[in-house]
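Novice: Okay, structure incoming, though there's no sequence with it:
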């Protein structure tokens, strides 16, 4: 079947990777973003006649999408107010709901009315919660337990989208990734890579937790697998690389990808947690020492999907991008 895909958040970390991957498919793509769109001269998509671009500065709960929805068969909705580590807003939940719930539902309702076949929503593992016991991963059947405003807003959006799908017949597919890494990654993952690259000794050799991650290639692969797949409709999927790592293993893999020595030394995790509480960094220590695992067997079973990229391959690609002059600071 012919596919014409509207991609929101097209200038974002995940959105750009999806756009690049869609070049390999026989489909037309409308890339939408609140930021200046990807029609720079050096963008391969700018030279592809199947790609069109639109900058939409008003994406709120009352925005009119009708002029952009004509002929659209699928929407991949990446645009969101993302998780903020040091939130300063007086009412962060209201801000997250405004973008992640109200604006998403406004687009989805208009999409259903316009005859869009499928709405793919990029959610977050934070809908499930912030941590798991080691060896007891989250599954799609796990009771949702969002703990922050971002996770709450994503959960509310999921529930409203699934209800809309039941009401209108538009296919709804929800994908919950854990931490996503790959070329161009920012925030804490980039900071960690730079620490490893500079050779700082890190007291994490004794940490024996388990965490799930997903590289861009694997996340994009699942998203594209879900397009028009009959068993992806009205479903929620967790996604990861399929190999859970301890923090110590992750740092060793990063050092290998960066071609630098791994400088880890043992220190009791309990001592790390105590020190972190004293200096007000308990949440950082919890992420470094705690577990957060996801079970991807549902996607493997229903969609016959397997992550195409190994952790080592994903980190190699991430490290190669970090070596570029613009990213090496």
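Specialist: That came through fine. Here the structure is a predicted model, which is why all the values come from computation and not from measurement.
Novice: From here on, just use CA atoms for contacts and neighbour counts.
Specialist: Fine.
Novice: so residue 62 sits in a helix?
Specialist: No: with DSSP: H, G, I helix; E, B strand; the rest coil as the criterion, residue 62 is coil rather than part of a helix.
Novice: correct me, but it touches residue 105?
Specialist: No: Residue 62 is beyond contact range of residue 105, at 10.1 Å (criterion: Cα atoms under 8 Å).
Novice: Between these two, point out the one with more neighbours.
Specialist: Applying other Cα atoms under 10 Å to residue 62 and residue 105 shows that residue 105 carries more neighbours, namely 19 against 11.
Novice: any idea where the helices of the stretch 101-250 of the chain begin and end?
Specialist: In the stretch 101-250 of the chain, the helices defined using DSSP state H, counting those that start in this stretch lie at 104-113, 149-168, 187-198, 216-226, 247-258.
Novice: which outside residues touch the fourth one?
Specialist: Outside of helix 216-226, the residues that reach it under the criterion Cα atoms under 8 Å, 6 or more residues apart in numbering are 14, 17-18, 21, 120, 173, 175, 177, 180-182, 232, 239-241, 303, 305, 307-309, 314.
Novice: List buried residues within the residues you listed.
Specialist: Those of the contacts of helix 216-226 that meet the buried threshold are 14, 17-18, 120, 173, 175, 177, 180-182, 232, 239-241, 303, 305, 307, 309, 314, by 16 or more other Cα atoms under 10 Å.
Novice: can you put the helices of the stretch 101-250 of the chain in TSV and add distance to residue 97?
Specialist: Output for the helices of the stretch 101-250 of the chain, formatted as TSV (distance: least, Cα to Cα, whole Å):
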stretch	distance to residue 97
helix 104-113	9
helix 149-168	5
helix 187-198	23
helix 216-226	24
helix 247-258	32
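Novice: Which of the ones you listed sits closest to residue 40?
Specialist: The closest of these to residue 40 is helix 216-226. By Cα to Cα, the value is 22.1 Å.
Novice: Check which residues of that closest one are buried.
Specialist: Judged by neighbour count using 16+ other Cα under 10 Å, the buried positions of helix 216-226 are 216-224, 226.
Novice: State the pair within these that is farthest apart.
Specialist: Greatest spatial distance in these: 216 and 226, 15.5 Å, computed using Cα to Cα.
Novice: what number of residues lie near the residue nearest to residue 193 when sequence neighbours are not counted?
Specialist: Computed as Cα to Cα, 6 or more residues apart in numbering, the closest residue to residue 193 that is not its neighbour in sequence is residue 254, at 6.8 Å. Other residues lying near residue 254 total 25 when counted by other Cα under 10 Å.
Novice: quick one: residue 254 and residue 103, what's the gap?
Specialist: 38 Å (Cα to Cα, to the nearest Å).
Novice: same deal with residue 75?
Specialist: 14 Å.
Novice: Neighbour count for the two, which is higher?
Specialist: With neighbours defined as other Cα under 10 Å, residue 75 and residue 103 compare such that residue 75 has more, 25 against 20.
Novice: That one - that's part of a strand, no?
Specialist: Yes: Residue 75: assigned to a strand according to three-state DSSP.
Novice: dropping in the other structure now:
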């Protein structure tokens, strides 16, 4: 795990290197390591557009920074490199019932997805050149304690009790709780059949937006109020209000098929959606660090 924190807050054994980029000095941090897991990235900011300047910023960290770290890792004798990419490499939406697969053709549609796709290609090239074992994981939306952005906004809406005009939405979306994602990452650090694989991950149970809202309400002990509005009307109103992208994510489908991950690694998500949503809402975990049932 790559941590960005002040050196004064570091726990014993942590190795602080500063910002990630094409010139970061990694050698001392990689000494003696068998595996590197790269989770850090330059991510989208509210209001950020898709200009060339933005793409350059994403590329500096997500593409060039990833390639540089992997190059240094290979020289340092690191055996395996696990890269947490993104489902956005494949696109922004799927037709209902037609999920992305591990071998679906890439179709990134924003600077973040493009930079992640370029990083994946750089890693596969380096694997061929050096023999370092590469594993790529493409998660959809990750949620859990401290989740931000649109998922946190949805939690606040449900908690407020305000009526939500989403009852007519009939989409399906794959999500992954942070606990399930960490479980797969940990497996990929040592499983012999993970090397050379591109793996999709999810909770294994896709939800419609109304079902997600109901699940959040159940975790909070509330009963969300939904009322029907035609999806076309929602999208039109959102575009007029400058919120088209936000509402599109609430009404579109984005599904991933994790059959390949299950078959390749024998992996089964250890936490249910209900456990994941409860932890996202309360921020609590069970006594052993796992979400309480």
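Specialist: In hand now; what should we look at? Since the structure is predicted, the reported quantities are computational estimates derived from the model, not experimental observations.
Novice: before we move on, the earlier item: next step: the buried ones among the contacts of helix 216-226 of the first structure restricted to strands.
Specialist: The strands, defined by DSSP state E, take in 120, 173, 175, 180-181 from those.
Novice: re the thing from before, what residue of the second structure matches up with the residue nearest to residue 193 of the first structure?
Specialist: Under the alignment (TM-score structural alignment), residue 254 of the first structure maps onto residue 216 of the second structure.
Novice: tell me the contacts of its match?
Specialist: Residue 216 of the second structure makes contact with 155, 158, 277-278, 281 under the criterion Cα under 8 Å, 6+ apart.
Novice: Which members of those residues are the farthest-apart pair?
Specialist: Across the contacts of residue 216 of the second structure, the longest distance by Cα to Cα is 13.4 Å; it joins 158 and 278.
Novice: Can you get me a residue count around residue 247 of the first structure?
Specialist: Using other Cα under 10 Å, residue 247 of the first structure has 22 other residues around it.
Novice: Check residue 74 of the second structure too.
Specialist: The local packing of residue 74 of the second structure (other Cα under 10 Å) involves 21 other residues.
Novice: Ok, residue 129 of the second structure next?
Specialist: Residue 129 of the second structure, neighbours per other Cα under 10 Å, totals 10.
Novice: Then residue 161 of the second structure?
Specialist: For residue 161 of the second structure, using other Cα under 10 Å, the count is 14.
Novice: Check the one 3 residues further on too.
Specialist: Other residues within reach of residue 164 of the second structure, judged by other Cα under 10 Å, total 17.
Novice: How about the counterpart of it in the first structure, nearest residue that isn't a chain neighbour?
Specialist: Aligned counterpart of residue 164 of the second structure in the first structure: residue 202 (TM-score structural alignment). The shortest distance from residue 202 of the first structure to any non-neighbouring residue, by Cα to Cα, 6+ apart, is to residue 264 (4.9 Å).
Novice: Now check the second structure for the residue matching the one you found.
Specialist: Alignment note: residue 264 of the first structure maps to residue 226 in the second structure; criterion TM-score structural alignment.
Novice: Its match and residue 166 touch, don't they?
Specialist: Yes: using Cα under 8 Å, residue 226 of the second structure is in contact with residue 166, at 6.0 Å.
Novice: what about those two, which has more around it?
Specialist: Higher neighbour count among residue 226 of the second structure and residue 166: residue 166, with 21 against 18, using other Cα under 10 Å.
Novice: any idea how far the more buried one lies from residue 213 of the second structure?
Specialist: Distance from residue 166 of the second structure to residue 213 of the second structure, by Cα to Cα: 9 Å.
Novice: again with residue 116 of the second structure
Specialist: 30 Å.
Novice: One more: residue 72 of the second structure?
Specialist: Look at residue 72 of the second structure and residue 213 of the second structure: by Cα to Cα, they are 45 Å apart.
Novice: The two: which has the busier surroundings?
Specialist: A direct count of neighbours by other Cα under 10 Å for residue 72 of the second structure and residue 213 places residue 213 higher, at 23 against 16.
Novice: Settle this for me: that one is touching residue 224, isn't it.
Specialist: Yes: proximity of residue 213 of the second structure to residue 224 meets the contact threshold set by Cα under 8 Å, at 7.0 Å.
Novice: Now do the shared contacts for the two.
Specialist: Common neighbours of residue 213 of the second structure and residue 224 (criterion: Cα under 8 Å, 6+ apart): residue 158.
Novice: if I line the two up, what does residue 100 of the second structure land on in the first structure?
Specialist: In the first structure, residue 100 of the second structure lines up with residue 138, judged by TM-score structural alignment.
Novice: I'd like to know how many residues surround that match.
Specialist: 21.
Novice: Look up how far residue 183 of the second structure lies from residue 39 of the second structure.
Specialist: Taking Cα to Cα, one finds residue 39 of the second structure at 14 Å from residue 183 of the second structure.
Novice: Now for these two: what residues contact both?
Specialist: Common neighbours of residue 39 of the second structure and residue 183 (Cα under 8 Å, 6+ apart) do not exist.
Novice: now for residue 240 of the second structure: what does it line up with in the first structure?
Specialist: With TM-score structural alignment as the criterion, residue 240 of the second structure lines up with residue 278 in the first structure.
Novice: before we move on, what about residue 33 of the second structure?
Specialist: Structural alignment (TM-score structural alignment) places residue 33 of the second structure against residue 72 in the first structure.
Novice: count of neighbours near its match?
Specialist: Counted by other Cα under 10 Å, the residues lying close to residue 72 of the first structure total 20.
Novice: pretty sure it is touching residue 5, no?
Specialist: Yes: contact status for residue 72 of the first structure versus residue 5: in contact at 5.9 Å, counting by Cα under 8 Å.
Novice: Skipping adjacent residues, who's closest to residue 44 of the second structure in space?
Specialist: Nearest non-adjacent residue to residue 44 of the second structure, counting by Cα to Cα, 6+ apart: residue 112, 6.8 Å away.
Novice: Find residues that contact each of residue 226 and residue 166 of the second structure.
Specialist: With Cα under 8 Å, 6+ apart as the test, residue 226 of the second structure and residue 166 both reach residue 210.
Novice: Go ahead and confirm residue 196 of the first structure touches residue 262.
Specialist: Yes: between residue 196 of the first structure and residue 262 there is a contact under Cα under 8 Å: 7.4 Å.
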